[in-house]
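1. structure for the following, please:
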Amino acid sequence: MLSEIPLVTLLFGIVAAGNSVESRSDTLTDRIENEHAIKIEIDAAVRKYTEPLLQELEKLNEDTRKETAVLRQDLDTLKQENALLNERFHTTKAENEKRQHHLLSVVEYIGMNQKDTIKSRKKRQPIEAVAFHAYQNSDKCIHDLQTFVYDNVLINDGNGYSANDGIFDAPVTGVYVFTWSVADFHDWYAAELVVNGMSRGATIADNDSQDIAVGTAVVVVHVQAGSHVFVRRSGGGGCNVLNKPGSATNSFSGWLLYITEP
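-> So this is what the prediction gives:
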């Protein structure tokens, strides 16, 4: 069948086909070039807008790196300062504990010295002036267990003796000396010294003749401060006691020998 087609027709077909292909090739090339140009424009536009952003971002990153470096440096400084503070705290705590222990030792030492000083002062302190002497002014009738009231007071240093009731109240603790006398005529009469309700000594005046009898006793006794000391009748043939100033009297005396620990 190919041989039946005229040659001219064939040539025209070939030429037409070639022109068509060439036309299509030119169109594809133009499209490629256009797309390439568009891509170039797009890339240029992207670079135009993104480069400042990238520069700004890089600047921000650089600032962030600098700030981070400063923060790290500050953090290192804070760590060092914290370490120094911890060291100072522990050092101060140890020093305070040491000082507290030393202070407690000093306080204990001072306390012991104060006790020793007080004891030493008590031992060295002069004897406090405590002394009294009193007697009865006239004859009196004193019954058994009745207290003698010596109303005439000659001396009362320390104000321990009371002429109202005949009782001596010890102002300080210590060793005291007490002496008392009882006078009677033609009879017998006994009197005892009482310290806080306990009898600490007694004396008796006894005479069957017409003479005056006098009994005297001396007692050395330890007495607590505030103790009551007095003389009372402990027995006798009659109630009358003799008081003759210048010859025989009922008297009561006492004085502090030395102070002792309470």
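
2. rest of the way, CA atoms for contacts and neighbours
-> Noted.

3. now the nearest residue to V175 once chain neighbours are set aside: how far from Q114?
-> Distances taken as Cα to Cα, 6 or more residues apart in numbering put H222 closest to V175, at 4.3 Å, once the chain neighbours are dropped. The gap separating H222 from Q114 is 27 Å, by Cα to Cα, to the nearest Å.

4. higher neighbour count, the two?
-> H222 (17 against 12; other Cα atoms under 10 Å).

5. contacts only, for the more buried one.
-> 173-176 (Cα atoms under 8 Å, 6 or more residues apart in numbering).

6. burial count for R47?
-> When neighbours are counted by other Cα under 10 Å, R47 registers 13.

7. that one should be in a helix, yeah?
-> Yes - per DSSP: H, G, I helix; E, B strand; the rest coil, R47 lies within a helix segment.

8. do you know how far it is from L193?
-> R47 is 130 Å from L193, by Cα to Cα.

9. wait, V194 sits on V231?
-> Yes - in this structure, V194 is within contact of V231 by Cα atoms under 8 Å, at 6.1 Å.

10. more neighbours, these two?
-> Neighbours per residue (other Cα under 10 Å) separate V194 from V231, with V231 holding more: 27 against 18.

11. next up, the contacts around the more buried one.
-> Contacts of V231 by Cα under 8 Å, 6+ apart are 147-148, 166, 180, 191-194, 252.

12. can you tell me which of those residues is closest to R88?
-> V194 (71.9 Å; Cα to Cα).

13. name the SS class of E58, please.
-> For E58, the assignment made with three-state DSSP gives helix.

14. tally of neighbours for it?
-> 12.

15. for stretch 162-175, buried residues please.
-> Neighbour counts over stretch 162-175 (16 or more other Cα atoms under 10 Å) mark 162-163, 166-175 as buried.

16. for stretch 244-253, same thing?
-> Neighbour count says stretch 244-253 has 248-253 buried, by 16+ other Cα under 10 Å.

17. sitting in strands, which of the residues you listed do you find?
-> Among those, DSSP state E puts 251-253 in strands.

18. a markdown table for those residues, including distance to V8?
-> Output for those, formatted as a markdown table (distance: Cα to Cα, whole Å):
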| residue | distance to V8 |
| --- | --- |
| S251 | 190 |
| F252 | 186 |
| S253 | 184 |
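
19. please give the structure of this sequence too, so both can be compared:
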Amino acid sequence: MSEDNREKLLDKIISLVSEYGVSGAGILGGLVVAFLIIALFDHEKRLEALDTLSRRLGQQIEKLTTEKEELKHVIESSSRKIGFTASVPSTSKYWNSGTLVFSKVITNTGNGYNPNNGVFTAPVRGKYVFFVNVQCLDKQSIYVDIVLNDRTVLRTMAYSNYDAGPNLAVLSLRQEDRVWVRHAEGRGYFNDPTRPLTTFSGFLL
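-> Here you go, the predicted structure:
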């Protein structure tokens, strides 16, 4: 067999190995190519051909690993139900700093929300929806932010006469990312403990 024909044969077989990837057929094909390389090529060409084969198979392994991780994420996300709703326990006339802690839990599927500090921690990565409503008290005004890892994402406000201040955010979170509601301006809030008004909710899409 001429040198040119050997090169063409090698390219054809390596392309077939790449097509089959690292399945059983792909691995077997890789072994076949390795034996053909040893049989058909001189030492220098043999090293070059084996290096090419090694790179092709390495690329296929890397691709398969990535696909495996993506599939794992899809399975985790679809099998885990995550969502919470919580409210403040009562009306406050003087609250004016820090995290707004919604300590009265209505639901907390997946246990991502911590009612002790008001922070939601993402159990898995994915897209989450968050909703906050703050109800101002009488003539007072209040501004609050939805915060992701200490960075303000959006703001909402309620201004006078028991006005409502709702807002909603869709956020892409990594596992262990943290989301909470933080004071921005003003003071106080209104709530009816039997029919909650000042609330914080979130769920995984």
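
20. now the TM-score, please.
-> Superposed pair, TM-score by TM-score structural alignment, normalised by the length of structure 2: 0.65. Supporting alignment: 158 aligned residues with a Cα RMSD of 3.0 Å.

21. on that earlier part again, rebuild the contacts of H222 of structure 1 as TSV, extending it with secondary structure and distance to A94 of structure 1.
-> Conversion of these to TSV gives the following (DSSP: H, G, I helix; E, B strand; the rest coil; distance: Cα to Cα, whole Å):
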residue	secondary structure	distance to A94 of structure 1
T173	coil	49
G174	strand	51
V175	strand	54
Y176	strand	57
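
22. between the residues you listed, which is closest to Q55 of structure 1?
-> T173 (103.1 Å).

23. just confirm the closest one contacts L257, I think it does.
-> No - contact between T173 of structure 1 and L257 fails when scored by Cα under 8 Å: they sit 10.5 Å apart.

24. structure 1: helices as residue ranges?
-> For structure 1, the helices defined by DSSP state H occupy 7-124.

25. so who does the spatially most central residue of it touch?
-> Closest residue to the average C-alpha location of structure 1: L104 at 10.8 Å, with Cα atoms, centre = their mean. By Cα under 8 Å, 6+ apart, L104 of structure 1 lies in contact with nothing.

26. got the contact list for the aligned partner of S234 of structure 1 in structure 2?
-> Residue pairing (TM-score structural alignment): S234 of structure 1 is matched to A184 of structure 2. By Cα under 8 Å, 6+ apart, the contact set of A184 of structure 2 is 97, 142-145.

27. out of these, which are inside strands?
-> Short answer: the contacts of A184 of structure 2 in strands (DSSP E) are 142-145.

28. and the buried residues of stretch 244-253 of structure 1 as CSV, adding distance to K122 of structure 1?
-> Listed next are the buried residues of stretch 244-253 of structure 1 as CSV, based on distance: Cα to Cα, whole Å:
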residue, distance to K122 of structure 1
A248, 40
T249, 38
N250, 36
S251, 32
F252, 29
S253, 26
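
29. show me where the stretch 101-250 of structure 1 has strands.
-> With DSSP state E, counting those that start in this stretch as the criterion, the stretch 101-250 of structure 1 has strands at 131-135, 140-141, 152-157, 168-169, 174-185, 188-195, 198-206, 212-223, 228-236, 240-241.

30. between these, which gets nearest to E87 of structure 1?
-> Counting by Cα to Cα, E87 of structure 1 lies closest to strand 174-185 out of the strands of the stretch 101-250 of structure 1; the figure is 60.8 Å.

31. what residues in structure 2 pair up with that closest one?
-> Counting by TM-score structural alignment, strand 174-185 of structure 1 corresponds to 126-137 in structure 2.

32. list the buried residues in that stretch.
-> Buried residues in stretch 126-137 of structure 2 (16+ other Cα under 10 Å): 126, 128, 130-137.

33. show residues contacting that stretch.
-> 77, 91, 93, 142, 144, 146, 156-174, 181, 188-191, 197-205.

34. ChimeraX command for the buried members of these?
-> Selection of the buried residues among these in ChimeraX, burial being defined by 16+ other Cα under 10 Å:
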select :77,91,142,144,146,156,157,158,159,162,163,164,165,166,167,168,171,173,181,188,189,190,191,197,198,199,200,201,202,203,204
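
35. follow-up on the earlier one: from the ones in strands among the contacts of A184 of structure 2, which two are the most distant?
-> Going by Cα to Cα, the pair spanning these furthest: I142 and D145, at 10.5 Å.

36. list the contacts of the residue mapped onto K81 of structure 2 from structure 1.
-> Residue mapping for K81 of structure 2 onto structure 1 gives A129, with TM-score structural alignment as the criterion. The neighbourhood of A129 of structure 1, defined by Cα under 8 Å, 6+ apart, consists of 157-158, 256.

37. one more: F132 of structure 1?
-> Neighbours of F132 of structure 1 in contact, by Cα under 8 Å, 6+ apart: 153-157, 160-161, 253-255.

38. quick one: it from L193 of structure 1, how far?
-> Distance, F132 of structure 1 to L193 of structure 1, by Cα to Cα: 15 Å.

39. what's the burial count for the closest residue to W255 of structure 1 other than its chain neighbours?
-> Spatial nearest neighbour of W255 of structure 1, excluding adjacent residues (Cα to Cα, 6+ apart): A131 at 4.0 Å. Residues near A131 of structure 1, counting by other Cα under 10 Å, number 20.
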